[in-house]
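>>> Coordinates only, no sequence provided:
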């Protein structure tokens, strides 16, 4: 409804739908990690609800936008909302990077006898050497091999960096009202994201089957899959968003002066690129 010069959105059902989907996903993930047979099914059901929410909510906002229900004040609020959303995502990954750094720089050295951990090492874990990567004292996580950063991870880094270029080219094409080039660059960005996900799934299969590197491989395995797995989830979400925006571009949506929907997805994709660079350096290389 309209209130003065500002559009006040009507009561929406999609936030509660998304919350329910995420709740089901988390139940599934917890059971999956504990090897319950129902885990994958609950996780898949929750993911389906979340994806349905995304497409439903996108469609509703698109209809309102194309109907001219939004003005400059709403555009400003959308931009502020997206900035805060990306900030929350930065904090999300900062917590996981923090867990990695704490384990590597403090917890493992203490267990190895450094600093205040001398007594712990002497009486609880004698002989444990603080060498990274580690599967924990007494090799509780089992033996494993790490993945070289200059193999598939380097390929994925090049893929994502290239996708950052292609979406920037798409943005320039939109600003120049070059609809054909815009769609072509968007499709290229989506394909690069899909190939990235394929390479990551291949890497995961190789890690589990050939290297013994799993979520149960001590602190290294858990932090490795936690960071790269959540990043892969963000790439998946980003690819869905890019697909929606590409369809909108093909339908003639957006103009060179009014295209925040496109910009928001571009911001998110660049954020995903930057996070991967951090992962590549601190998880695979250093």
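Done, it's in. Nothing here was measured: the structure is a model prediction, and the numbers come from that model.

>>> going forward, measure contacts and count neighbours with C-alpha atoms only.
Noted.

>>> what's stretch 224-242 in contact with?
93, 96-97, 186, 189-190, 193-194, 197, 200, 214-215, 265, 268-269, 272, 275-276, 279, 283 (CA atoms under 8 Å, 6 or more residues apart in numbering).

>>> Can you flag which of those residues belong to helices?
93, 96-97, 186, 189-190, 193-194, 197, 200, 265, 268-269, 272, 275-276, 279 (DSSP state H).

>>> Contact partners for residue 41?
residue 28.

>>> Now do it against residue 25, distance only.
Using CA to CA, to the nearest Å, we find residue 41 at a distance of 9 Å from residue 25.

>>> For burial, what's the neighbour tally of residue 76?
Other residues near residue 76 number 12, with proximity taken as other CA atoms under 10 Å.

>>> try this one next to it:
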């Protein structure tokens, strides 16, 4: 009897996933969001969006797609957490999860390479950009003539210190978890989430008082795309860490089973490093020599 049980038991280190509806629902939600984004833009412009004989120019299609995606994320990750608690995440599976996170961060790096490429292409060769009816004249210099830049030693420096502190607190939380110090883990994560919220608020305030807009200037376009894309990642990372904080409060991590938090910490350190490049390249070097906005 024992031999029969052993023969039918799991004889490998891999995780054979049960049939799941979440990949299909995620694709469906993303498709509805794509249609909804077009419908929302048409609605914003006061134009119709005809599909299958109906005018779908409304923001609610996007909201529906977003709701499906968010629910799918919650349910799918809940299943992943449950599978890990049931022992499906063997050392081999855990290693592959780490490889997957590394590849994801590498793909994110390439996103930022695109924004930096656009910024340096415009800033290093301002004389080669042709003035059109929609692009402000650069005057052959960078920053373009007539642009007032943000003081890098004011709010940008404050946000730099904020993110560096958050990198310290998340590292403290990680070491606390490895030492099975649950109180310090929760404290470190709470501080990190709080610092992430402060960063997002300060950046929102900075955008609201910026002396230049997204449209009408290549400087504004490249600035807001690069810093705004990073700000979006800070928001995502803050949510990621907030979920880890809830799990830590519930006792969901152990010194040996904590890849969810480890992935969040990697992501947060990636966000920190990208911000340092943004701060020195766009705020400091990219605004050098231009008049500084007094506001």
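Great, that's in hand. Quick caveat, the model's predicted, so the values are computed rather than measured.

>>> all helices of structure 2, in order?
Under DSSP H, structure 2 gives helices at 2-8, 22-45, 60-85, 91-124, 155-178, 182-208, 218-249, 259-278.

>>> Of the ones in helices among the contacts of stretch 224-242 of structure 1, which count as buried by neighbour count?
Neighbour-count burial (16 or more other CA atoms under 10 Å) is assigned, among those, to 93, 96-97, 186, 189-190, 193-194, 197, 200, 265, 268-269, 272, 275-276, 279.

>>> for structure 1, which residue is closest to the average position?
residue 234 (2.2 Å; CA atoms, centre = their mean).

>>> Surely residue 135 of structure 2 is in contact with residue 217?
Yes - between residue 135 of structure 2 and residue 217 there is a contact at 5.8 Å, judged by CA atoms under 8 Å.

>>> if you count what's nearby, which of the two comes out ahead?
residue 217 (18 against 14).

>>> what do we get in structure 1 for that one?
Residue correspondence to structure 1 (TM-score structural alignment): residue 217 of structure 2 is matched to residue 218.

>>> Who are the contact partners of residue 247 of structure 2?
Contacts of residue 247 of structure 2 by CA under 8 Å, 6+ apart are residue 253.

>>> The counterpart of it in structure 1 and residue 45 of structure 1: what is the separation?
Under the alignment (TM-score structural alignment), residue 247 of structure 2 maps onto residue 248 of structure 1. Using CA to CA, residue 248 of structure 1 is found at 27 Å from residue 45 of structure 1.

>>> cool, and residue 89 of structure 1?
Taken as CA to CA, the span from residue 89 of structure 1 to residue 45 of structure 1 is 24 Å.

>>> before we move on, back to that, quick check: which of the helices of structure 2 is nearest to residue 148 of structure 2?
Of all the helices of structure 2, helix 218-249 sits nearest to residue 148 of structure 2, with 10.3 Å by CA to CA.

>>> Superpose on structure 1 and give me the mean offset of that closest one.
Following the fit onto structure 1, the mean deviation recorded for helix 218-249 of structure 2 is 1.1 Å by mean CA distance after the TM-score superposition for structure 1.

>>> so that helix versus helix 182-208, what angle?
Taking axes from the mean of the first three to the mean of the last three CA atoms, to 10 degrees, one finds that helix 218-249 of structure 2 is oriented at 160 degrees with respect to helix 182-208.

>>> Now do the contacts for residue 193 of structure 1.
Residues in contact with residue 193 of structure 1 (CA under 8 Å, 6+ apart) are 159-160, 163, 235-236, 239.

>>> Under the alignment, what does it map to in structure 2?
Per TM-score structural alignment, residue 193 of structure 1 is aligned with residue 196.

>>> quick one: its match from residue 231 of structure 2, how far?
For residue 196 of structure 2, the distance to residue 231 of structure 2 - CA to CA - is 10 Å.

>>> try residue 208 of structure 2
Look at residue 208 of structure 2 and residue 231 of structure 2: by CA to CA, they are 14 Å apart.

>>> more crowded one of the two?
Neighbour count, other CA under 10 Å: between residue 208 of structure 2 and residue 231, residue 231 has more, with 20 against 10.

>>> so what corresponds to the more buried one in structure 1?
Aligned by TM-score structural alignment, residue 231 of structure 2 pairs with residue 232 of structure 1.

>>> try residue 72 of structure 2
Match for residue 72 of structure 2 (TM-score structural alignment): residue 53.

>>> which residues touch its match?
Listed by CA under 8 Å, 6+ apart, the contact partners of residue 53 of structure 1 are 14, 17-18.

>>> and if you look at residue 262 of structure 1?
Here residue 262 of structure 1 is in contact with 171, 245, 254 (CA under 8 Å, 6+ apart).

>>> what's the burial count for residue 282 of structure 2?
By other CA under 10 Å, the residues close to residue 282 of structure 2 number 22.

>>> what about the residue nearest to residue 49 of structure 1 when sequence neighbours are not counted, distance to residue 131 of structure 1?
Closest residue to residue 49 of structure 1 apart from its sequence neighbours, by CA to CA, 6 or more residues apart in numbering: residue 21 at 4.9 Å. Computed as CA to CA, the residue 21 of structure 1 to residue 131 of structure 1 distance reads 41 Å.
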